[in-house]
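Enquirer: coords below, sequence missing:
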């Protein structure tokens, strides 16, 4: 009974000395996100100050049109704020609140404009009192809070999580990017 098998037996031959490695399943996108991204709660807890991208000011963008119609497409790829955050609330003076999110790369200017556009895309031009984006503002950069008072601490926390959207009646002129006009050869 100790004779070797003459036919190929799949149970005996063809096995490697080590067992095959298990296939690693694909990780979810949210778990493989950039580790340098902060949640807005982390920003609040560490009191990290946000800095807005200057390119967001006076883009001349109409809030009920697609952000892809902005002349300078390069600004859409830039981060909205530094340090990079996963999401941030955007609020108008009229009380409309939208949330811009990008869990992989951090919130970009495009993410913010997309969030605003999705809220306003079905609104007609005559429905919008101020249809043009003037820019964003982060209140804690311009305001002092008394941390001794509970009501001011709550207001500070709310302001820390939110960017204010400023709108205007006329399109602003962008000071950033765009194509330069060449002078005609004389």
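Expert: It's in. Computed from a predicted structure; not experimentally measured. Numbering: from 1, shown residues only.
Enquirer: hey, let's count contacts and neighbours off CA atoms from now on
Expert: Fine.
Enquirer: the helices in this protein, which residues?
Expert: Here the chain has its helices, by DSSP state H, at 40-46, 109-120, 150-160.
Enquirer: which of those sits most buried?
Expert: helix 109-120 (a mean of 20; mean count of other Cα atoms under 10 Å).
Enquirer: How far off centre is it?
Expert: Its chain's average C-alpha position is 10 Å from that of helix 109-120, according to Cα atoms, centre = their mean, to the nearest Å.
Enquirer: Equivalent analysis for stretch 157-173, please.
Expert: Chain-centre distance of stretch 157-173: 15 Å, with Cα atoms, centre = their mean.
Enquirer: structure B:
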């Protein structure tokens, strides 16, 4: 009977994963991370970009949104802008830091878009009344490589610009004397 037990266990060549953590062969090793199907090539982790010293460029469209942070991003007039990437090269997630200390995170495995950033901000401010917000309009984002590579600083302003098809040069001309 002992010979039968030996014969039955002899053909088993695979290693039991509960006993030994080493794979039976290099081709059979299991990935120890998320499924690769959910990641997109060309979209980076911001920490990897920091190690490589890559320069990020924030989409200039974020400065012209004229969006009130306690209203849904669906109210933004230029819908096509929402689908643009927030920065180049595209990243999977970014922390958005407000000057008073609040921080929100925008995530998208296919690359964070302007809409993703607006959604993350809106989630924090949707229950605030207009009179509770000192600066209710989004003025844009700033990336300060030296202060913190992995965060964008959120800038806000008191009033939204009047809807216009201009490039914003009039605003600079008015404020040029004060600055």
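Expert: Great, that's in hand. A quick note: this is a predicted structure, and the numbers were derived from the prediction, not measured.
Enquirer: returning to that earlier point: can you list the helices of structure 1 in TSV and add distance to residue 82 of structure 1?
Expert: Output for those, formatted as TSV (distance: least, Cα to Cα, whole Å):
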stretch	distance to residue 82 of structure 1
helix 40-46	11
helix 109-120	12
helix 150-160	13
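Enquirer: Nearest residue to the middle of structure 1?
Expert: For structure 1, the residue whose C-alpha lies nearest the mean C-alpha position (Cα atoms, centre = their mean) is residue 107; its distance is 1.5 Å.
Enquirer: I'd like to know which of the helices of structure 1 is closest to residue 34 of structure 1.
Expert: Of all the helices of structure 1, it is helix 40-46 that lies closest to residue 34 of structure 1, at 14.8 Å by Cα to Cα.
Enquirer: In structure 2, which residue range corresponds to the closest one?
Expert: Mapping helix 40-46 of structure 1 onto structure 2 (TM-score structural alignment) gives residues 46-52.
Enquirer: Neighbours of residue 159 of structure 2, how many?
Expert: A count of neighbours around residue 159 of structure 2, defined by other Cα atoms under 10 Å, yields 15.
Enquirer: dump the residue contacts of it.
Expert: The contact partners of residue 159 of structure 2, taken as Cα atoms under 8 Å, 6 or more residues apart in numbering, are 135-137.
Enquirer: List the contacts of the equivalent of residue 65 of structure 1 over in structure 2.
Expert: Aligned counterpart of residue 65 of structure 1 in structure 2: residue 71 (TM-score structural alignment). Contacts for residue 71 of structure 2 (Cα under 8 Å, 6+ apart) come out as 122, 126.
Enquirer: From residue 148 of structure 2, how far off is residue 71 of structure 2?
Expert: Here residue 71 of structure 2 is placed at a distance of 28 Å from residue 148 of structure 2 (Cα to Cα, to the nearest Å).
Enquirer: what does residue 72 of structure 2 give?
Expert: 28 Å.
Enquirer: Residue 96 of structure 2 now?
Expert: Applying Cα to Cα to residue 96 of structure 2 and residue 148 of structure 2 gives a distance of 11 Å.
Enquirer: mind listing the strands for structure 1?
Expert: Listed in chain order, the strands of structure 1 (DSSP state E) span 51-52, 81-82, 87-92, 97-101, 132-137, 162-168.
Enquirer: My understanding was that residue 112 of structure 2 contacts residue 88; is that so?
Expert: No: counting by Cα atoms under 8 Å, residue 112 of structure 2 stays clear of residue 88, with 9.8 Å between them.
Enquirer: sorry, back to before: return the mean post-superposition distance for the match of helix 40-46 of structure 1 against structure 1.
Expert: Compared with structure 1 after the fit, stretch 46-52 of structure 2 shows a mean deviation of 0.7 Å (mean Cα distance after the TM-score superposition for structure 1).
Enquirer: what's in contact with stretch 83-97 of structure 2?
Expert: With Cα under 8 Å, 6+ apart as the criterion, stretch 83-97 of structure 2 contacts 42-46, 56-59, 62, 103-115, 117, 150-154.
Enquirer: What is the aligned counterpart of residue 129 of structure 2 in structure 1?
Expert: In structure 1, the residue matched to residue 129 of structure 2 (TM-score structural alignment) is residue 124.
Enquirer: What's the separation between the spatially closest residue to that match that is not a sequence neighbour and residue 170 of structure 1?
Expert: Of all residues not flanking residue 124 of structure 1 in the chain, residue 64 sits nearest, at 7.6 Å (Cα to Cα, 6 or more residues apart in numbering). In this view, residue 64 of structure 1 and residue 170 of structure 1 are 14 Å apart by Cα to Cα.
Enquirer: what's the overlap in contacts for those two?
Expert: residue 131.
Enquirer: Now do the contacts for the residue nearest to residue 124 of structure 1.
Expert: 117, 120-125, 131.
Enquirer: among these, who's most crowded?
Expert: residue 131 (22 neighbours).
Enquirer: you'd agree that one is up against residue 169?
Expert: Yes: between residue 131 of structure 1 and residue 169 there is a contact at 6.1 Å, judged by Cα under 8 Å.
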